[in-house]
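Participant: 3D, please:
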Amino acid sequence: MNTASVLAVCRVHQLLPDPVGSVGVTAIDKRPVEGPVKVHKLGIHGDVQASRVHHGGEDQAVYAYSQEDADYWSSELQRDLPAGIFGENLRVAGIDPTGAVIGERWKIGLDVELEVTSPRTPCATFQRVLGEPQWVKRFSEAGRVGTYLRVIKTGSISAGDHIHRTFVPKHGVTVAQWFSEPSPELVQILLDAEADGEIRLQEDYHREFDKVLRRSGL
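Facilitator: You can find the predicted model right below:
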């Protein structure tokens, strides 16, 4: 069994022009940094989000993507995809961010604890920067989207730190399930888990719940 670990810690390298985007620039250009990096409630020290309407905040403080999924895309696209190219803060191995249960917690290194919150929804900026035709559609259909996490305990992390699951909610709904197959049944499971105090859902979920239920005629 492979030990789960952080392969790279990434933060914004430079703001890139994005004239057709909502704010004219994008902070998706993340690259690995050396040594210990502090993790605050709003994410990796020195990282930024150009548009905080759809990115960032405590519920999306850190974005994790797996090396396995990066390798899949590297094969599909026939190009190297180094850590940070997906806009991720953490490139990880031995653990599947997309397959994580919503609300599960990871301890990284000595003191940082993160909580899985929600899937990453690809945007047009992601497609423009990566330069792959139909990228939003392809990325979404593959379902290898990674996960956002909130910071439960601050501290410092480094490449090479081990990742340990400290809590996995019993409800069992994964980031992948919610992203690819949202349904009234999953809505009810997550609402029950929240009511029981097992998880704390970000507000965006309740808006999405309403949409899922309306589409189902409920």
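Participant: CA only for contacts and neighbour counts going forward, please
Facilitator: Will do.
Participant: Okay, strands next: where are they in this protein?
Facilitator: All strands of the chain, identified by DSSP state E, fall at 5-12, 16-18, 24-26, 30-32, 37-40, 43-44, 62-66, 90-93, 105-108, 112-119, 147-153, 155-157, 163-167.
Participant: Please name every helix or strand in contact with the second one.
Facilitator: What that stands for is strand 16-18. strand 24-26 (3 or more Cα pairs under 8 Å, 6 or more residues apart in numbering; DSSP states H and E).
Participant: how about the strand it packs on: buried residues?
Facilitator: If you call a residue buried by 16 or more other Cα atoms under 10 Å, then strand 24-26 has these buried ones: 25-26.
Participant: next up, for comparison:
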Amino acid sequence: MRLLSVNVGRPHRSDHTDQAQGVTGIRKQPVEGPVAVAAPGPKGTGGSGLAGDSVCDLRHHGGNDQAVYAFAREDLDGWEAELGRPLPNGSFGENLTTTGVDVNGALIGERWRVGPDLLLEVCAARIPCLTFQGELGEMGVLPAKGGRPGAGWVKRFTRAAAPGAYLRVVEPGSIRVGDPVRVEHRPEHEVTVSFLFRAETLERELLPRILAAGDALHPEALAEARRYAGEHAS
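Facilitator: Modelled structure (predicted):
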């Protein structure tokens, strides 16, 4: 398990965001490093955990509980085959492109040691947005498997339930391409990144079960699950 690339983005203008300045940092490019990684601060004030990486829309992105975004190269390869075009590392806006890591099977609260110093904790699933769809150039309708009419990118990505993971910084450090990724702690519950994503999107009846992950969850997901469980208590 290791990093194939470390990716950062700079602000650029986009027609696909409702952010006031009309800019986004979703286009990430690999850098050699080392790249310093640290907790950026609370949501709304803190951006990315990676030095040199821009988060432009602080309403929905960035902050301590979305400090680092990881996506597996294996999943990018699957989408390459689906879309019929190359998807370089960083194409999905990920900071870390991994290989050999089961990113979507990671448990909420699972901790990864990346390189010698950095310690990250899995805490959230990436929810796709229209900026992601537009910047990827998948605004139209895609054919579904079996020849049936397809859905737009956001719907297709959602149905795949392989969103990649947001991580918070537990111990800061510097990372570079090729650094090993080691799982140092794995909780004893069922709430994987994929399970959480399904609960937050198409299978909301699963929301009460994500409470098993407790305070390791992104605070917004924790609050939503508690609200849903209260409303649907028998």
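Participant: Need the TM-score between these chains.
Facilitator: The TM-score (TM-score structural alignment, normalised by the length of the first structure) is 0.89; 210 aligned residues with a Cα RMSD of 2.0 Å.
Participant: sorry, back to before: figure out which of the strands of the first structure is closest to Y205 of the first structure.
Facilitator: Among the strands of the first structure, strand 112-119 comes nearest to Y205 of the first structure, with 8.5 Å by Cα to Cα.
Participant: Report the aligned residue range of the second structure for that closest one.
Facilitator: Aligned by TM-score structural alignment, strand 112-119 of the first structure falls on residues 118-125 of the second structure.
Participant: follow-up on the earlier one: could you dump the strands of the first structure into TSV and include distance to E185 of the first structure?
Facilitator: Formatted as TSV, those follow (distance: least, Cα to Cα, whole Å):
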stretch	distance to E185 of the first structure
strand 5-12	33
strand 16-18	39
strand 24-26	36
strand 30-32	37
strand 37-40	35
strand 43-44	32
strand 62-66	27
strand 90-93	31
strand 105-108	23
strand 112-119	17
strand 147-153	21
strand 155-157	37
strand 163-167	23
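Participant: what's next to stretch 183-201 of the first structure, contact-wise?
Facilitator: 102-103, 117, 169, 171, 173, 178, 209, 212-213, 216 (Cα atoms under 8 Å, 6 or more residues apart in numbering).
Participant: Where in the second structure does stretch 153-173 of the first structure fall?
Facilitator: Stretch 153-173 of the first structure maps onto residues 171-191 of the second structure, going by TM-score structural alignment.
Participant: Now do the end-to-end distance for the matching stretch.
Facilitator: 23 Å (Cα to Cα, to the nearest Å).
Participant: So for it, what gets flagged as buried?
Facilitator: 173-183, 190-191.
Participant: circling back to that earlier point, tell me which of the strands of the first structure sits nearest to E203 of the first structure.
Facilitator: strand 112-119 (10.8 Å).
Participant: The closest one: how far from the chain's middle?
Facilitator: Averaging C-alpha positions (Cα atoms, centre = their mean, to the nearest Å) puts strand 112-119 of the first structure 8 Å from its chain's average.
Participant: OK, contacts around the equivalent of L4 of the second structure over in the first structure?
Facilitator: In the first structure, the residue paired with L4 of the second structure is L7, using TM-score structural alignment. If a contact means Cα under 8 Å, 6+ apart, then L7 of the first structure has 90-93, 159-160 as its contacts.
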